[in-house]
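Asks: Quick check, what structure comes out for this input:
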Amino acid sequence: MFSLDGKVALVTGSAKGIGRAVADVLEDHGALVFGSDIAPGEEKTGQGPLLQHDVTREEDWTRVFAQIAAQAGRLDILVNNAGIILNKPFLQTGLDELRNIQRINVESIWIGMQQAAPLMAEGGGGTIVNLSSIYGQLAGPMQAAYSATKGAVRMLTKGVAVEFARGGLGIRVNTVHPGPVETDLGLSGLTPAIAAGRFADLDAAKAFVAASFPMGRWANTGDVAGAVLFLASDASRFMTGTELTVDGGYSIL
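Replies: The predicted model follows:
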């Protein structure tokens, strides 16, 4: 049920972190994976260099999907992973900063789903996995803007899931909600607390957060990639509009 043999996938933001792990696990389970990133550098998937892709630009999405259609002829899986975080007090966050994180975290997913749907439907359907966050389900300190965008991803996914299901497109749409993950992006959330003197250094801050997990450790990228694999595969074939929280119990305390 977890086999992705014959499936074609696109994973955005896959140069590193969660996106890199997701691309790897989908490939490991048989998918032909195309990766994309705003700054791909020398990174590669099994299919070659990552595609250069600014997810806020409609023309970039059009080009990426055209390349996938030309090379693979179909699209079965879209993982909307690209995103940014903003750790800043609400009263110090400017409207321009809110609009920027909104463009990257929400509007990009809107565009991606709209453009992916026709290509997926031509092939008989598919599955979309959108990366949200536990801070789209509950409040995060100094993350009002981030929480607003991840909450928007949560509800946007549910709305589209209903429309696609009732419209007979054969496209499932679900979200994954990671808690703190030990990546460059995840660890960046500790910087303001260290600067404010709450922790002596990064190691002390990491230890404090690790102790907040009932399971006793930070999440790693593989923990999140496994959840994405489940939603991308037939093992979740009767699930749409669903939220999978991957946080080691962090959000239930």
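Asks: from here on, contacts and neighbour counts on C-alpha atoms
Replies: Will do.
Asks: can you map out the helices along the stretch 151-253 of the chain?
Replies: Applying DSSP state H, counting those that start in this stretch to the stretch 151-253 of the chain gives helices spanning 184-187, 191-195, 202-212, 221-232.
Asks: Tell me who's in contact with residue 85.
Replies: With Cα atoms under 8 Å, 6 or more residues apart in numbering as the criterion, the residues that contact residue 85 are 101, 146, 185, 189.
Asks: Likewise for residue 108?
Replies: Residue 108 makes contacts with 55-57, as judged by Cα under 8 Å, 6+ apart.
Asks: what do you get for residue 105?
Replies: 82-84, 149-150, 153.
Asks: still on that earlier bit, any chance of the contacts of residue 85 in CSV, with distance to residue 128 and neighbour count too?
Replies: Listed next are the contacts of residue 85 as CSV, based on distance: Cα to Cα, whole Å; neighbours: other Cα atoms under 10 Å:
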residue, distance to residue 128, neighbour count
101, 21, 20
146, 21, 26
185, 23, 16
189, 27, 18
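Asks: and residue 121, how many residues sit next to it?
Replies: Residue 121 has 18 neighbours, counted by other Cα atoms under 10 Å.
Asks: May I ask which helix or strand encompasses it?
Replies: According to DSSP states H and E, residue 121 maps onto helix 108-122.
Asks: what number of residues lie near the residue nearest to residue 190 when sequence neighbours are not counted?
Replies: Of all residues not flanking residue 190 in the chain, residue 205 sits nearest, at 6.6 Å (Cα to Cα, 6 or more residues apart in numbering). Applying other Cα under 10 Å, we find 17 residues neighbouring residue 205.
Asks: run this one through as well so I can compare:
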Amino acid sequence: MSYDLAGRKALVTGGARGLGAGMAAALTRAGAAVAIADVRDDLGKATVESLRESGATAEFVSLDVTDDAQWERAVADTCDALGGLDILVNNAGVEITSLITELDPDDVRTMLEVNVLGTALGLKHGLRAMRPGGIAGNGGSIINISSVAATIAWPSIAVYSATKSAVDRLTRVAATEAGKLGYGVRVNCVYPGLVPTEMGARLAQDVADVGLFPDAQAAVASVIEQTPAGRLGEVADMADAVVFLASDAARFITGAGLPVDGGMGM
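Replies: This next block holds a predicted model:
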């Protein structure tokens, strides 16, 4: 099933690679113009060029999601380049594997800043831009990327799980505020299951390295065994869910968390 996003303008954080790049591509296939925001300028620009070669309207904006001033500039630059902002995908995130007994405070701070602060600032500037009187001002849809880790107890990712649970709570409070204040912005989140991107493959190896599984293949097999759908997720599975939530087909959905995990977190 396809969803028409013709004329919509989207900003995707962490869009240079992995899930973010897949989400940006899916949004353009549905007709949206897309700005990719990332700290990896070279990779982000290459992803934009690839999208342009497929006929999409795409731009790159440099963004460290933990920096308030950079958020303000990135949203303004997106509106200037694309002519507005209707869709924001808060996808940028980081996962650092560790048993609780071995936690490094600096790693904890990194995950809190990128995953929680980064999402909170995205909500701040996305809502400001989309609400009446904002620089875009036509309402829209914000989709935050949480994780199946927010709904299950998987060993060695305690802090990551906590930050992704925080993304869920941020989503629901933001949706409530946006509704009560008449912003015309829907706010939802997606809980992706494990996808064999670079981050997913590294996680499988990391949980083996800390002694939970004999090797990465065993870790992946355990995930599949716990997933009723019987397979890992694919980038397209997550990207299509984002397109749905961004579209008018989801017009009466806000404050929701959509599991796209093959049933693993049920």
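Asks: returning to what we had before: right, and the residue nearest to residue 190 of structure 1 touches residue 192 too?
Replies: No: with contact defined as Cα atoms under 8 Å, residue 205 of structure 1 does not reach residue 192; the gap is 10.7 Å.
Asks: Would you mind giving the secondary structure of the corresponding residue of structure 2 for residue 75 of structure 1?
Replies: Using TM-score structural alignment, the equivalent of residue 75 of structure 1 in structure 2 is residue 85. Following DSSP: H, G, I helix; E, B strand; the rest coil, residue 85 of structure 2 is assigned to coil.
Asks: give me every residue that touches residue 219 of structure 2.
Replies: With Cα under 8 Å, 6+ apart, residue 219 of structure 2 has these contacts: 204-205, 207-208, 213.
Asks: so of the helices of the stretch 151-253 of structure 1, which one's packed in deepest?
Replies: helix 221-232 (a mean of 21; mean count of other Cα atoms under 10 Å).
Asks: May I see the buried residues of the helix holding residue 121 of structure 1?
Replies: Using 16 or more other Cα atoms under 10 Å as the test for burial, helix 108-122 of structure 1 gives 108-113, 116-117, 119-121.
Asks: which residue sits closest to whichever residue in structure 2 pairs up with residue 98 of structure 1, ignoring its sequence neighbours?
Replies: For residue 98 of structure 1, the aligned position in structure 2 is residue 108, judged by TM-score structural alignment. Using Cα to Cα, 6+ apart and skipping the chain neighbours, the partner closest in space to residue 108 of structure 2 is residue 159 (6.6 Å).
Asks: Could you report the distance from that neighbour to residue 5 of structure 2?
Replies: Distance check for residue 159 of structure 2 against residue 5 of structure 2: by Cα to Cα, to the nearest Å, it reads 35 Å.
Asks: so residue 8 of structure 1 makes contact with residue 76?
Replies: Yes: at 5.2 Å, residue 8 of structure 1 counts as touching residue 76 under the criterion of Cα under 8 Å.
Asks: Quickly note the distance from the residue nearest to residue 190 of structure 1 to residue 188 of structure 1.
Replies: Separation of residue 205 of structure 1 from residue 188 of structure 1 (Cα to Cα): 11 Å.
Asks: okay, and the common contacts of these two?
Replies: With Cα under 8 Å, 6+ apart applied, the contact sets of residue 205 of structure 1 and residue 188 do not overlap.
Asks: which residues touch the equivalent of residue 182 of structure 1 over in structure 2?
Replies: Alignment note (TM-score structural alignment): residue 182 of structure 1 maps to residue 196 of structure 2. By Cα under 8 Å, 6+ apart, the residues touching residue 196 of structure 2 are 232-234.
Asks: now those in a markdown table, with neighbour count and distance to residue 141 of structure 2?
Replies: Below are those laid out as a markdown table (neighbours: other Cα atoms under 10 Å; distance: Cα to Cα, whole Å):
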| residue | neighbour count | distance to residue 141 of structure 2 |
| --- | --- | --- |
| 232 | 19 | 27 |
| 233 | 20 | 24 |
| 234 | 18 | 23 |
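Asks: Which of those sits closest to residue 261 of structure 2?
Replies: residue 233 (6.6 Å; Cα to Cα).
Asks: you'd agree that closest one is up against residue 200?
Replies: No: using Cα under 8 Å, residue 233 of structure 2 makes no contact with residue 200, being 10.2 Å away.
Asks: would you list every one of the strands in the stretch 51-200 of structure 1?
Replies: Applying DSSP state E, counting those that start in this stretch to the stretch 51-200 of structure 1 gives strands spanning 51-52, 77-80, 126-131, 171-178.
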